[in-house]
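Fold the following, please.
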Amino acid sequence: MATEAFEDIADTFDFLDDWEDRYRHVIDLGKAMPPLDEGLRVPATKVEGCASQVWLAPEIDGAGPGAVIRFRGDSDAMIVRGLIAILIALYSGLTADEALKVDAPAELGRLGLNDHLSSQRSNGLSAMVQRVRDLAEAASKA
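Just a heads-up that it's a prediction; the model follows:
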């Protein structure tokens, strides 16, 4: 299950044959993302386990399994900003229940990220996915 925004990214990745072009596209996605307000760059929104500094700020509408999850994020590394943009495309606008059903490794695997990110970046991406899942889990139980 993927959002239309994520499908657009996947289609673009299919079109781009060269990984260098895909890498540039990820960076461009990050550049297009609005910066996170300084007031949201706090320990509660910081994602641990990332080599770069990463913040994910949730915006949850409603409560329970039908709560709609949106989030904003930022990082001090451009490639990581791009990865955040991809996660926003993958999850934002889904209900908590839908977000918990997303097979993030499989969806991200469609982009070939697993084969082209350093182990540190892969671990950081996993930490970001886990943060989103934790937010969805908490929202579904609220």
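
contacts and neighbour counts: CA atoms only from here.
OK.

Residue 72 falls within a helix, correct?
No. Counting by DSSP: H, G, I helix; E, B strand; the rest coil, one finds residue 72 to be strand, located in no helix.

Roughly how far does residue 72 sit from residue 36?
7 Å (C-alpha to C-alpha, to the nearest Å).

Just give the number of residues close to residue 5.
15 (other C-alpha atoms under 10 Å).

Apart from its chain neighbours, what residue comes closest to it?
residue 89 (5.1 Å; C-alpha to C-alpha, 6 or more residues apart in numbering).

Identify all contacting residues around the helix or strand in which the one you found is found.
In the assignment (DSSP states H and E), residue 89 maps to helix 78-91. Here helix 78-91 makes contact (C-alpha atoms under 8 Å, 6 or more residues apart in numbering) with 2-6, 9, 23, 26-31, 33, 52, 54, 69-75, 99, 121, 125, 128-129.

And this one, please, so the two structures can be compared:
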Amino acid sequence: MTIEEKQQEIIDDFAIYDDWMEKYEYIIELGKDLPLIDPDKKTEDRLIEGCQSRVWLDATIDQDNRIRLTADSDAIITKGIIGLLIRVYDNEKPEDIVRSDLYFISEIGLQEHLSPTRANGLLSMVKKIKLLALSALAK
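Presented below is the predicted three-dimensional model:
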């Protein structure tokens, strides 16, 4: 499944819900399914700067040159948000991540329904994933 197909799947999933309380509940549920980072990797260098909550993100490259992402957060909404990003970017090639246009966020109206600090944190998460992909390309 391509990055675009994954984004469309998220857009379709969110279209089912009528109001933002239901969408927040769905985001919380997504956080429960997040591929959790190894507790030993919850280190300062894996913390995403710019997030109100603590968010750890780890990226590894598998034998097929695809990025594998795991994460965790101390806040349930934030955990769901990073879960959405991992759903889109996990198991993708670094060059595809770098080139991708992340449009599902605006399509589902997520950014407008976050506090300014959470919206900044979302941007920081996207930036960190793209930087990890760029770093993988440079190696």
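
Give me the more crowded residue out of residue 72 and residue 36 of the first structure.
Counting neighbours by other C-alpha under 10 Å for residue 72 of the first structure and for residue 36 shows that residue 72 has the greater number, 20 against 15.

Looking at the alignment, what corresponds to the more buried one in the second structure?
The alignment partner of residue 72 of the first structure in the second structure, by TM-score structural alignment, is residue 70.

Also residue 136 of the first structure?
By TM-score structural alignment, residue 136 of the first structure lines up with residue 133.

what about the closest residue to that match other than its chain neighbours, neighbour count?
Distances taken as C-alpha to C-alpha, 6+ apart place residue 94 nearest to residue 133 of the second structure, at 4.5 Å, with adjacent residues excluded. Neighbour count of residue 94 of the second structure, defined by other C-alpha under 10 Å: 25.

shouldn't residue 94 of the second structure be in contact with residue 136?
Yes. Between residue 94 of the second structure and residue 136 a contact is recorded at 6.4 Å, counting by C-alpha atoms under 8 Å.

what's the longest helix in the second structure?
helix 116-138 (DSSP state H).

what does residue 82 of the second structure align to in the first structure?
Using TM-score structural alignment, residue 82 of the second structure pairs with residue 84 in the first structure.

For residue 64 of the second structure, grab the count of nearby residues.
Residue 64 of the second structure is flanked by 9 other residues according to other C-alpha under 10 Å.

Output the residue interval of the second structure matched by the following helix or strand past the helix holding residue 89 of the first structure.
Counting by DSSP H and E, the next helix or strand C-terminal to helix 78-91 of the first structure is strand 94-95. Across the second structure, the stretch matching strand 94-95 of the first structure (TM-score structural alignment) is residues 92-93.

what sits up against the matching stretch?
Contacts of stretch 92-93 of the second structure (C-alpha under 8 Å, 6+ apart): 3, 65, 66, 67, 68.

Map residue 113 of the first structure across to the second structure for me.
In the second structure, residue 113 of the first structure lines up with residue 110, judged by TM-score structural alignment.

What's the local residue count around its match?
As a measure of burial, residue 110 of the second structure has 17 neighbours, counting by other C-alpha under 10 Å.

Which elements pack onto the longest helix of the second structure?
With contacts defined as 3 or more C-alpha pairs under 8 Å, 6 or more residues apart in numbering; DSSP states H and E, the packing partners of helix 116-138 of the second structure are helix 76-89, helix 94-99.

Now with 10 Å, please.
Using 3 or more C-alpha pairs under 10 Å, 6 or more residues apart in numbering; DSSP states H and E as the contact test, the elements touching helix 116-138 of the second structure are strand 55-61, strand 67-73, helix 76-89, helix 94-99.
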